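Colleague: Here's my sequence, what's the structure:
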Amino acid sequence: MASEKHSTFAGHLADWSSRASIGELPSEAVTLIKRAFLDTIAVTLSGSQLDSSRIVLGLSEDIGAGDPVASIVGRGRKADLLTAALANGTAAHAELFDDNNEPMISHPSAVLVSSLLALGQKHKVSGREILNAYLAGFEINVGLSRQLNPGYYERGWHVTRTLGLIGATASCCRLIGLPPDAVRHALGIAATMASGMRQNFGTMAMALHAGLTARDAIHAALLAGKGFRSDDEALEGRYGYFNLFAGTVPDLPPLGKDYEIVRSGLIFKPYPSGAPTHAAVDAAIELSGKLNGDTGKISKIICHVHPHNFMTLREGVPRDTLRARVNMQYCIAASLRFGRLDSDQFTMAAVEDQEVARLMAITEMRVSDALPDNGFFPAAVDVFLEGETEALSARYDAPLGSPPRPMSPERMNQKFTRCADGVISSDKAEAAMQFVLALETKSDITALCEMLE
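Modeller: Purely as a prediction, here's the structure:
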């Protein structure tokens, strides 16, 4: 329920987000946000080369675009503000390589970074302003998710799209300096734009969810800035957002008191696949090493997972590379077969590999009560060899890249370099990396955005 100070739920979110500041954070949390920008830029560069991003951008050009004011990442040109956010947001999520957050069970940075870079470029904002805006959106999204999940996610909503739009809109409002009253209306506008179902996981529409969210967050903020109004109780009302999407109205999140960027942080991905596959992939890669890549004698594979792993993943034989990214059997088989899981394993040649198909066919999934309920999709993999009675086993309770097992800065930088390779020059990639790592000192982010074209 809303407090006496804030007569509506949106009023509470608007008041805090309008003054959110990284000045209240420890230095390591600010560094983490900059890493989120760097990682999202990296996966947007690589995702910009996929069909989903190409189709979205091509259609926008076919139907006519406005003034070219914002950079299209990896495409060598600019577009109007909403088109840039749509294309870049779609690219950021195209490979499922973007970061996760455990309470959100979703991808906070793809939508926040894509909307903020486009809007920030148009308004020539400083690096510190864009970091403040990211903080506002992140805290709202994760603070609400901590109360609403897993029930919200289990209802079938793609949280990146449906709840992510609320925080992203607040972040856009913060960036352009809207007063709390206008922010409140922007949140109501965003609530009526929200949509996005998990049934579309493993298709181009999954990536589109992130693009639509980045676009709509800017649109809602700009509409409110022009005086467009929404219902005062669009979030908590009888027919409002929370009751319709979640079936309940959460308590007001304690914004600014227990920062989620510190408490839950971010999960950065070493593999371009669905988050629930990652601990199992870690185990499979370890076992591949023990086998020296020789999978010919494997007779049976058992993967033990937490029940939540099944909420996201697709079963059966994947018919394309997008389905393969959210298929546990495929990700395990490919990791065992090739000893790694990167973009090369998400080609049709890899998907149609005969040994991968054989390994998939002998992989059994089992729900395990022995794995912790920690939100990190823990998994264990047992590999049985012909003529052997004992299995080779590996278990990870949290994947590489999660807060318990963070990737090193060196590995994060390597990921950026790999994603940028062949999309922008090595000189631009290095300059962009150094720009982001010193983002709070930059007076205007325009140069960064233009490097990424």
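Colleague: only C-alpha atoms for contact and neighbour calcs from this point on.
Modeller: OK.
Colleague: Do I have it right that residue 134 meets residue 111?
Modeller: No. At 10.0 Å, residue 134 does not count as touching residue 111 under the criterion of CA atoms under 8 Å.
Colleague: list the buried ones in stretch 426-438?
Modeller: Residues 428-429, 432-433, 435-437 are the ones in stretch 426-438 that count as buried (16 or more other CA atoms under 10 Å).
Colleague: Among those residues, which lie within helices?
Modeller: With DSSP state H as the criterion, helices contain 428-429, 432-433, 435-437 from among the buried residues of stretch 426-438.
Colleague: Need the max-distance pair from those residues.
Modeller: Pairwise distances among these were taken by CA to CA; the largest, 14.2 Å, belongs to 428 and 437.
Colleague: Second input sequence below; structure requested for side-by-side comparison:
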Amino acid sequence: MPTALSRALAGFASGLRYEHLPARAIEAVRIGMADTVGVMLSGIDMPVSRHVLASLGTRGVKNEARIQLGTETASVADATLVNAVTTSSVVFDDVAFAGCHTSTVLMPALLAEGERIGASGRRVIQAYAAGYEAWARLAERDPDSYSSKGWHATACFGPLAVALALANLRGFDEATTLRALGIAASMSGGITASFDTDVGPFQIGRGAAGGVLAVQLAEAGMSAPADALERSGRGMLVALSPKGAVDLESPLDDLGSAWRLESIGINVKQYPFGNIAQRAVDGALDLANAHDVKPQQVMRVELLISDAQYAVISKSPSVLHFVPSHSVPLAVVAALFEKRVTFDALEESFHGRPDVQALLQKVETVADSRIPADTQPNLGFSGGVRLHLADGRVLESPSVDYARGHWTRPMSEAELWQKFWSCSSKQLAQPQAEKLFASLIRLDEVANVGTLNR
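Modeller: Sure thing, here's the model as predicted:
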């Protein structure tokens, strides 16, 4: 008889060691951690980050973990909360499977608890893998998208991943890990109605901090259901399942031998916009650079998308309300004006310009039945972009499977550094940023993560 799902995940997390990880999985974690710390630094001045920071009860009282890798400290739970909120506030964070942002949840918790206990970079990598791999397997068990039911999957599954990761980091046995998982299941939650508001990043941060609390309570001896995920009619997976089609029975036979960190990995965003915009920006930049397109030449812009993705995109709040970081038309217009897309495009000094506003009015979304539906959700626009020019020419970029920065089209270390510097330059001097990036991208060589950015 196969091991029950919750117990199988707890056994995997409690038994995983660094030596078990393939090199490609280790590389994925190093990239995810380095990229996400940079993104966190870019969000320090965001309003939601300031709101949450002001609410912390242990700020300056407990000296367990640093806030945003700076000089202020708080409890591990509070530092995790604000650091996760700060990271997700700028929608520049990486993406893994099913549209979930694994690093946004795992990095803050692992660095906070790792700092408290003096964990090495290898221990943190090992723990990240425990949380990621378990989360990936849970995401695969339901054929339907959680967002179709209104669930924010990152916020819903984040507490579980953090609980398993921190249980591994702390060296908990299987029984304690199982209780931590059961407690974390009770903390699941988050709705897509919160997207495009401050509640979106807050519910991710709350989920990460919930995983921290689950581990603390399990260590203290709190009891919890041993089948909190899979109990028929009552477990978390059944409660969240959009159509009740979640698989509660299939065994996890290859957990620990087939690695999703190898096959799915970490998908790094090149542009400070939502994931749905990344391929469209690639297409626009390809056309603008190849044909030296000037904005004043453009009469109409068509952003091509599959019928299936259009059904999802058309319901997004960002379509109804202009939110710069979620606006695909703005990202494409920035590409046409600047031949690059940076944080500058998010400033009103750019998107409020009359010429930019005029071109925005010429951008339309076109569902194209010839474009196949993506095999992964949340990939958004296809990368197919059609430009109608004043001289009668029509330029079109082809649809692409994955954006630059996807695990199958990875950024070089130099490109990763350039993104890190663009994110951190307002907070760190360049030599300090270079030192921090070098430590993160080679996290396996760090003896104590508490020394990062010191």
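Colleague: can you give me the strands in the stretch 51-200 of the second structure?
Modeller: Remark: strands assigned in the stretch 51-200 of the second structure by DSSP state E, counting those that start in this stretch are 65-66, 73-74.
Colleague: what range in the first structure does the first one sit on?
Modeller: Pointing back at strand 65-66 of the second structure there. Strand 65-66 of the second structure falls opposite residues 70-71 of the first structure when the two are matched by TM-score structural alignment.
Colleague: That stretch against the second structure, how far on average?
Modeller: Here the mean offset of stretch 70-71 of the first structure against the second structure after fitting is 0.6 Å, by mean CA distance after the TM-score superposition for the first structure.
Colleague: Adding distance to residue 294 of the first structure, write the buried residues of stretch 426-438 of the first structure out as JSON lines.
Modeller: JSON lines is the format used below for those (distance: CA to CA, whole Å):
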{"residue": "428", "distance to residue 294 of the first structure": "40"}
{"residue": "429", "distance to residue 294 of the first structure": "37"}
{"residue": "432", "distance to residue 294 of the first structure": "40"}
{"residue": "433", "distance to residue 294 of the first structure": "38"}
{"residue": "435", "distance to residue 294 of the first structure": "44"}
{"residue": "436", "distance to residue 294 of the first structure": "42"}
{"residue": "437", "distance to residue 294 of the first structure": "41"}
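Colleague: ok, so of those residues, who is nearest residue 245 of the first structure?
Modeller: residue 436 (35.7 Å).
Colleague: who touches the aligned partner of the closest one in the second structure in this structure?
Modeller: Under the alignment by TM-score structural alignment, residue 436 of the first structure pairs with residue 440 in the second structure. In this structure, residue 440 of the second structure makes contact with 30-31, 33-34, judged by CA atoms under 8 Å, 6 or more residues apart in numbering.
Colleague: Kindly report the same for residue 259 of the second structure.
Modeller: Residue 259 of the second structure is in contact with 25, 133, counting by CA under 8 Å, 6+ apart.
Colleague: So what does it match up with in the first structure?
Modeller: Under the alignment defined by TM-score structural alignment, residue 259 of the second structure is paired with residue 259 of the first structure.
Colleague: Check the gap between its match and residue 113 of the first structure for me.
Modeller: Applying CA to CA, to the nearest Å, the value for residue 259 of the first structure to residue 113 of the first structure is 19 Å.
Colleague: thinking again about what came up before, any idea how far residue 402 of the first structure is from the match of residue 259 of the second structure?
Modeller: Using CA to CA, one obtains 18 Å as the distance from residue 259 of the first structure to residue 402 of the first structure.
Colleague: At which residues are the strands of the stretch 201-350 of the second structure located?
Modeller: Listed in chain order, the strands found in the stretch 201-350 of the second structure under DSSP E, counting those that start in this stretch are 298-305.
Colleague: can you pull out the helices in it?
Modeller: Applying DSSP state H, counting those that start in this stretch to the stretch 201-350 of the second structure gives helices spanning 236-240, 260-263, 278-291, 307-313, 317-320, 328-338, 348-351.
Colleague: Which one of those helices lies nearest to residue 2 of the second structure?
Modeller: Using CA to CA and comparing those, the one that lies nearest residue 2 of the second structure is helix 236-240, at 18.0 Å.
Colleague: Give me the mean distance between the closest one and the first structure.
Modeller: Aligned to the first structure and superposed, helix 236-240 of the second structure gives a mean residue distance of 0.6 Å (mean CA distance after the TM-score superposition for the first structure).
Colleague: And stretch 76-85 of the second structure, by the same measure?
Modeller: On the superposed models, the aligned residues of the first structure are on average 0.8 Å from stretch 76-85 of the second structure, with distances taken as mean CA distance after the TM-score superposition for the first structure.
Colleague: Identify the residue range in the first structure corresponding to that stretch.
Modeller: Using TM-score structural alignment, the residues of the first structure aligned to stretch 76-85 of the second structure are 81-90.
Colleague: what's in contact with that stretch?
Modeller: Stretch 81-90 of the first structure is contacted by residues 44, 47-48, 52-54, 56-57, 60, 65, 67-73, 78, 110-111, 114-115, 118-119, 122, 207-216, 218-219 when judged by CA under 8 Å, 6+ apart.
Colleague: For residue 7 of the second structure, what is the corresponding residue in the first structure?
Modeller: Taking TM-score structural alignment as the criterion, the aligned counterpart of residue 7 of the second structure in the first structure is residue 11.
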